[in-house]
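In: Here is a sequence with its predicted model. Questions after.
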Amino acid sequence: MQRLVVLGAGESGVGSAILGKKEGFEVFVSDFGKVKETYKEVLIHHEIEWEEENHSEEKILNANLVMKSPGIPDKAPIVTKLVKAGIKIVSEIEFAAWFTEAQLIGITGTNGKTTTATLTYELLKQGGLNVGLGGNIGKSFAGMVADNAFENYVLELSSFQLDGIEKYRNHIAVILNIVPDHLDRYDNDFSRYVAAKFRIIMNQSEQDYFIYDADDEVISRWLAANEIRSQKMPFSVTKKLEKGAWIENEKLIIKLNNKEEIMPIATLGLQGQHNIKNAMAASTVATLLKIRKATIRESLENFQGVEHRLERVLKINNVLYINDSKATNVNATFYALDSMETPTVWIVGGVDKGNDYAELLPLVNEKVKAIICLGIDNDKIIEQFGSCVDIVVETDSMKSAVQVAYRLSEKGDTVLLSPACASFDLFKNYEDRGRQFKEAVRNL
């Protein structure tokens, strides 16, 4: 019997363990941290052996195969030992793909992944396809494959997940954009991060499709320098294309073989340049999979976005509170600030992933009246913006950040939580940070 060791007992780890057991592996799960109660119950229910707050080498180094959760860096001591021992390490995405014949739609990009994946899933589901949504959001791919659930999967894929694939192949692959992020994980080498993103198309054939932003310089440069096998389906908000998606007379046009007009952009449920691009990517997928134009139009009109991404929480004393906790990098916060139409009290900070805040300066100058720092180390933020904003306040809890924002804001202002940083210094994750923000606002 083949022995599968799963490193990390989060969503992808537990999903892989269940799938491994179903496929006849002897499974052992090891987590260096604490395992959440809900996951413990699942492992016990499936009679899978596990450990927490430890990696027992004698139980790990005798594996035939190791599934490493995407959050565990390649430099972790146990991973180094596995590599030295010549034991095969795969990602959950790769492992799950071995056991399904389903059609795979993979979506990556520095920003907009969750919105686009969720929107794509809605379009396909409304169009009558048997489809699941997972990967970097919601359910693990492996867990869904273990349930034998779907004929099509829409998967949000992070660069960390793509780092660990070998044969995994998307029938339709999407890259939304590429800007510097997670550089701490790639030794501050942007080209390695770009290469990780482009792994999404590495196993595609001439029968497969690649959807990408033709306005993105990094993507265009890579495509100019590299041959690809799949059929290109670009989208653009600045130019008319021979095929793909573009804007003409304020309408969203998609052209595969002959021209199709989808809808006026003014009626999209989510507004803003980046959301128009997300809608273009999602509706190109839907068009390739033969979803009716009327269904696409209706779904795009009704889509209200995802939690923690420019989510309107409440209006109090005519001040709007917006939760953009999912903005874990500078570029995502750039979108958020860019979409602000009123004087803004900006809550920012957390674990800095090698951020360069300089590109935000013009927007902060124009839109931000006060900055509230929410992190353990705020020096970089204060240094960057201290001279262009009159009020900068440091806080160390969400409750106090929201109370300060309440005091500093006036009628007609917006209070925006858009941290531009990871959340691990004060919160479990960006969801926890966003929920604490919403709770603090509701308790004002």
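Out: Done, it's in.

In: make it CA atoms for all contacts and neighbour counts henceforth
Out: OK.

In: quick one: residue 415 and residue 102, what's the gap?
Out: As judged by Cα to Cα, to the nearest Å, residue 415 and residue 102 stand 44 Å apart.

In: Take this one as well and set it beside the first:
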Amino acid sequence: MNYLVVGAGNASRPVARLLNHLGHDVVVTDLKDISEFKIEFQRSLNQMEEEGVVLDMPNKDPSVDGFDAVYMPPTLPSSAPIAQKIANSDLKILTNEEFSKIVNDLIPIDIIGITGTMGKTTTTFITTSLFKQAGYKVWSCSSLVNNLVSEAIIDGIVKGKADESDIAIFELPHGTIGLLNRLDVKIGLLTNIAEDHLSEFGGSLEKYQQRKLVLQAMSDKFIANNSCREIIEKVRDDAIYYALDEDVDFKGTVGDKSLTIKYDDNEFTTPFYMMSYFFENSVAASAAALTYGVQPKDIIDALTEFKGLPAHMEDVGDYNGRKVILDSAFLYDGMKITLDYFKDESVVLFLDHFDTLSVRDKAEVGQLVSGYDIKVVIASGFNEVTQEVEMEAAQEILDAIDNPKIEKVAVENIEKAAELTFKYSEPGDIILHMGPLIAYDRLTTVEKIMKGLEIGSKKYE
């Protein structure tokens, strides 16, 4: 069939690539030139063109003549000229539901799907390690590989990952769930739901929750953090719950460099050398693995050797006697967990731009930080999405800090923030990063941070 794919955005790219892979003739049209997209999206589009997709961009007035079917992203306004042309044509419209069924039919193995506002990347990573320890050939897709997980899933199909593996473990952000909303999921897992990304849902927490709950509708078995029980019980009476220190189906208890998990009439204790939120996420991963049939011994072996994952409470080394920790926490609950962990340490905190991808309550960040005796808070005003310096965003955080013990500094970018941590710290201090940029663009952000740390450690030696 001849397919027209409208737009070269996050939904359209994976749709176009898979349709082309399946032998259809595909044209992608967009108002923008390819040069106007982020570098990684340009790479994706160029790859698609090499594989046979025709890029009709920029085109302000594309034609629908000669096509049999069309895909339109949900974000396309009905008032857009191309949408009106399609409405007045007899083209078959490929919906997200139909596309998801196509994807599902191309995945012949069991799927474990993991979603949530916080912790889904970490839980996906840990779950993958448990299954690998148990001898499974795992096809794992998460935002560590590609910030747009739907593209990572389609890339895996194109490259034959589904046929080479025993099980698929997918992180499923809300955007991916929106596109792939008809997968047959063996075990679904919900880590939590907090107020974030609401600008994409008209400010409605309920609509955001409903998007996340699509996963439970797709799942044969469903596991959720006990904090979500109230909303889960409204739609499902057979859910399995996990938590730390609560009497639920899978109960985790933190010990001295250990983690105990109790379930049914069983329990086991594993050595565990990680920190902070890794404990609860490990209980979640263990619940999924045990529910699937992985043996406790394999879980113990995997968690004993677990060393964390990039930019999640990651110790990147000792610089001039300061331990540097990179963390991607940016929501209130996640930041509180991290700050609680270091509450007895002397901390210099540097923060990136909190409006990455979604406008957030910066004052809330400042108010949270005020509750800790941090030496200095350095806030960056550079918005990586818009590539603009917005010092008011940094200042909004700092203005909300009313703890007189905390020194406050606003800078123009995250590299400078990392550099200045050495000016305001001394040997024995913890230099701690938090903010959403690492989750948005980990490689670029970490590269800038590491460059700043290198400069600062020499400049203020």
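Out: Okay, I see it. Fair warning: this is a prediction, and the values are worked out from it, not measured in the lab.

In: Any idea what the TM-score comes out to?
Out: The TM-score (TM-score structural alignment, normalised by the length of structure 1) is 0.83; 421 aligned residues with a Cα RMSD of 3.2 Å.

In: Residue 415 and residue 102 of structure 1: who's more crowded?
Out: The neighbour comparison of residue 415 of structure 1 against residue 102 (other Cα atoms under 10 Å) goes to residue 415, with 27 against 16.

In: Show me which residues of stretch 282-293 of structure 1 are buried.
Out: 282-287, 291, 293 (16 or more other Cα atoms under 10 Å).

In: matching residues in structure 2 for it?
Out: Aligned by TM-score structural alignment, stretch 282-293 of structure 1 falls on residues 285-296 of structure 2.

In: chain center to the matching stretch, what's the gap?
Out: 23 Å (Cα atoms, centre = their mean, to the nearest Å).

In: Run through who's touching it.
Out: Applying Cα atoms under 8 Å, 6 or more residues apart in numbering, the contact partners of stretch 285-296 of structure 2 are 123-124, 126-127, 130-131, 134, 187, 189, 223, 242, 250, 268, 299.

In: Which one of those residues is nearest to residue 26 of structure 2?
Out: residue 124 (32.8 Å; Cα to Cα).

In: related to what we said a few turns ago, now restrict the contacts of stretch 285-296 of structure 2 to buried residues only.
Out: Buried among the contacts of stretch 285-296 of structure 2 by 16+ other Cα under 10 Å: 123-124, 126-127, 130-131, 134, 187, 189, 223, 242, 250, 299.

In: want to throw those residues into CSV with distance to residue 321 of structure 2 and secondary structure?
Out: Shown next, in CSV, are those (distance: Cα to Cα, whole Å; DSSP: H, G, I helix; E, B strand; the rest coil):
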residue, distance to residue 321 of structure 2, secondary structure
123, 32, helix
124, 33, helix
126, 31, helix
127, 34, helix
130, 35, helix
131, 38, helix
134, 39, coil
187, 45, strand
189, 40, strand
223, 43, strand
242, 39, strand
250, 40, strand
299, 35, helix
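
In: now the closest residue in space to residue 74 of structure 1 that isn't next to it in sequence: how far from residue 68 of structure 1?
Out: Leaving aside its sequence neighbours, residue 74 of structure 1 sits nearest to residue 80 (Cα to Cα, 6 or more residues apart in numbering; 7.1 Å). Note on residue 80 of structure 1: its distance to residue 68 of structure 1, by Cα to Cα, is 12 Å.

In: Neighbour count: those two, which is higher?
Out: A direct count of neighbours by other Cα under 10 Å for residue 80 of structure 1 and residue 68 places residue 68 higher, at 24 against 13.

In: isn't the more buried one right up against residue 8?
Out: Yes. Between residue 68 of structure 1 and residue 8 there is a contact at 6.8 Å, judged by Cα atoms under 8 Å.

In: Do I have it right that residue 97 of structure 1 meets residue 168?
Out: Yes. Under the criterion of Cα under 8 Å, residue 97 of structure 1 makes contact with residue 168 at 6.1 Å.

In: picking up where we left off before, which one of the buried ones among the contacts of stretch 285-296 of structure 2 is nearest to residue 234 of structure 2?
Out: Relative to residue 234 of structure 2, and with distances defined as Cα to Cα, the nearest of these is residue 223, at 14.6 Å.

In: what does that closest one align to in structure 1?
Out: So, by TM-score structural alignment, residue 223 of structure 2 is matched to residue 211.

In: Quick check, that match in contact with residue 232.
Out: Yes. Shown here, residue 211 of structure 1 and residue 232 form a contact pair, counting by Cα under 8 Å, at 6.2 Å.

In: Skipping its backbone neighbours, what lies nearest the alignment partner in structure 2 of residue 398 of structure 1 in space?
Out: In structure 2, residue 398 of structure 1 lines up with residue 414, judged by TM-score structural alignment. Using Cα to Cα, 6+ apart and skipping the chain neighbours, the partner closest in space to residue 414 of structure 2 is residue 380 (5.4 Å).
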